[in-house]
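Undergrad: Predicted model and sequence below, questions to follow.
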Amino acid sequence: MAHAVEVNRASVLDGLAHGFLGRIGGVSTGDVAGLNVGLGSGDDSARIAENRGRAVDAVLPGARLVTVYQVHSPDCVTVGAEPWPESARPRADALVTDRRDLLLGILTADCAPVLLADREAGVIGAAHAGWKGAIAGVTDRTIEAMRALGAHRGRIVAAVGPCITQASYEVDAGFHGRFAAADAANTRFFEPGREGHWQFDLAGYVVSRLEAAGVGEIERLRLDTYAAPRRFFSFRRSTHRGEAAYGRQISLIGLR
C-alpha cells in the first residue's frame, strides 16, 4: 500500500507553502527506500524524478523546483525569473527569491535545513547548514541576500528542520576545538561524551547564528534524522550500519 508523503511544517511559516519532508511516501527501494531525492545517491534516475514530483505536489503543486549543487559552503544564490536547469545548478548551499510559483529546495541527510521568509516583502530563502556551512556563515549570507530583495531582518522568520540532534552527534576534540577557536562562546553547544569526544548541538548553533543576525522569530522542529530510520535519511546512520548508499530528503518553500 502506498503511503502519502509526510510533510513536517513549522508554525512560524504558517500560510506559506513549505515543508520539511522525510523518506515516507516515495518509490525508491533498498538502502535508499522511500522519498529519496538525491541526484548523487546512486538511485535510479526515474525513481528520483518521481520522488521529486511527489515532493512538489505535496507542497506547491505545479511549481517549478529549483535546487543547487550543494558543496558545504556559505554561498547563497538568488533565483530570478528564469531559473537554471537542473543540469546547470550553481555550486552553493542556499537560495533566495521573490518570484512566485517556484519551490526552493534544500537536500539533507543529517545537516540542518533552514527555511526563511519575510511575508511582507514577499521574499523567501532556504539554506543547507551542515557544520562547515554553518560556521562559515551560510545563514548570514542567506539573510543578506534576502535583504537585497527587500526583506527586513526583524520581519524574517526562520525554521530549522529535521537534522541530527545533540544526542546522536558525537564529535572529536579537534572538532570541538575548531568551534571554540572561532568563538569561545561556542562551547555551550557541546556536552561531554565518552573520553576525548563531545556531543554537538548543530541545530542550537544554527539557531544562535539566526538570533545573532537579528531574525525576528525562530522555530526549531527538534526532529532527529539519525534516531528515526523509518522517517528520515541519515548519512551517519547509514555509515554506522555499513550501508552502500544513503538517501537525501528535501525541504521546500515557495510563494503562491
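TA: The structure has been received and is ready for your questions. Numbering: from 1, shown residues only.
Undergrad: CA only for contacts and neighbour counts going forward, please
TA: OK.
Undergrad: ok, now which ones touch T165?
TA: By C-alpha atoms under 8 Å, 6 or more residues apart in numbering, T165 lies in contact with F200, D201, L202, A203, R222, L223, D224, T225, Y226.
Undergrad: structure B:
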Amino acid sequence: MIEIITSDALAPLTHGFFTRKGGASSGIFQGLNCGPGSTDLSEAVAINRARVAAAMDVDPDNLQTVHQVHSPDVVTLTAPLDIRPRADAMVTATRGIALGILTADCQPVLFADPVAGVIGAAHAGWRGVKDGVLEATLDAMTALGASRAGITAVIGPCISQAAYEVGPEFVESFIDDDPDHARFFAGGAGDRALFDLPAYGLARLRAAGVGHAEWTRHCTYSDPDRFFSYRRTTHLAEADYGRLISVIRL
C-alpha cells in the first residue's frame, strides 16, 4: 500500500509527501522510488510515478518534475512540459497539473494560496535555501496573483539536526551571511556541528512573510523503512539511493 503523509494546513488541496512504501522497485531502491536520475530500472520508476499520479488523480503526463540542480531557479507552468527543465521549484495556477519534487534528505516544500488558486513546490537543500529558492518560489507565486500572507508552506520529510553533521567551513559560511545563523547549529563530535535544516527553512519562510509555515517533523535519515536518505546510503556505502516524491495540485 502506498503511504502518503498530508498536512491539515494544506487542506483542502490535494497533496502528499509520499514515503517509500508501496512501490514496484526492488533491492536498494525497494519501494516507491520516483527518481528517473537513479540507476533503478526505468520501468519500475515509471510504474511508481504512475501510482503517484493515480493517487493524485491526474494523468501520468501531468505529474511534472524538474531536473533538480540545487539552484534558486523557478519554473512557472501553464501546461505540462515534455522535458524536465533545470530548476528546483515550480509554480502554477493551472488546474490539473501536479507539481512533484524529488528528495532524499533535502527539504520538499509544498506551497498553496487556495484563495488565489496558486500552488508551488520546491526542492530545498541547504544550498538552495541559502541561495534563495524559497523566496524565489514565493515571488513566482505572487506574480500569479498569490499574496504572501495568504500562502501556507509545509516542509515534508527531510534530514533532522541529529543526523546532519557538518564541518567548520560549512558553519562559517552561514555565520558569514548572518551571525544570527549560529542558532541553527549545535555542537557535534570534535570540530563537527549539527545543522538544523528544517529550522533554517522555516526561519527563511517566516522572514519572507508567509501566512503559515510548518515542518511535518519526519526525519528521512532515521527511518529507513519509510524514507530514502542520501546520507544514510553514503554511510552504508551503497551504490545508489531512491528518491521520495512530494506532490501538490489544484
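TA: Received, thanks. Owing to the predicted nature of the structure, the values given are computational and were not obtained by experimental measurement.
Undergrad: Pull the number of nearby residues for the alignment partner in the second structure of A181 of the first structure.
TA: In the second structure, A181 of the first structure lines up with D176, judged by TM-score structural alignment. Residues lying near D176 of the second structure (other C-alpha atoms under 10 Å) number 11.
Undergrad: can you confirm D176 of the second structure is in a strand?
TA: No. Using DSSP: H, G, I helix; E, B strand; the rest coil, the assignment for D176 of the second structure is helix, not a strand.
Undergrad: and the gap between it and A182 of the second structure?
TA: D176 of the second structure is 10 Å from A182 of the second structure, where distance means C-alpha to C-alpha, to the nearest Å.
Undergrad: S25 of the second structure too?
TA: 41 Å.
Undergrad: When those two are compared, which one has more neighbours?
TA: The neighbour comparison of S25 of the second structure against A182 (other C-alpha under 10 Å) goes to S25, with 23 against 14.
Undergrad: Surely that one and A46 touch.
TA: No. S25 of the second structure lies out of contact with A46 (C-alpha atoms under 8 Å); the separation is 10.0 Å.
Undergrad: Please identify the residue most distant from the middle of the first structure.
TA: Most distant residue from the mean C-alpha position of the first structure: E195, 30.9 Å away (C-alpha atoms, centre = their mean).
Undergrad: aligned partner of that one in the second structure?
TA: By TM-score structural alignment, E195 of the first structure lines up with G190.
Undergrad: quick one, what contacts that match?
TA: Contacts for G190 of the second structure (C-alpha under 8 Å, 6+ apart) come out as none.
Undergrad: For stretch 88-106 of the second structure, grab the matching residue range in the first structure.
TA: With TM-score structural alignment as the criterion, stretch 88-106 of the second structure aligns to 93-111.
Undergrad: thinking again about what came up before, need the contacts of T165 of the first structure in CSV with secondary structure, distance to A126 of the first structure and neighbour count, can you?
TA: Formatted as CSV, the contacts of T165 of the first structure follow (DSSP: H, G, I helix; E, B strand; the rest coil; distance: C-alpha to C-alpha, whole Å; neighbours: other C-alpha atoms under 10 Å):
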residue, secondary structure, distance to A126 of the first structure, neighbour count
F200, strand, 23, 27
D201, coil, 20, 20
L202, helix, 17, 23
A203, helix, 15, 28
R222, coil, 18, 14
L223, coil, 18, 17
D224, strand, 19, 21
T225, coil, 18, 28
Y226, coil, 22, 23
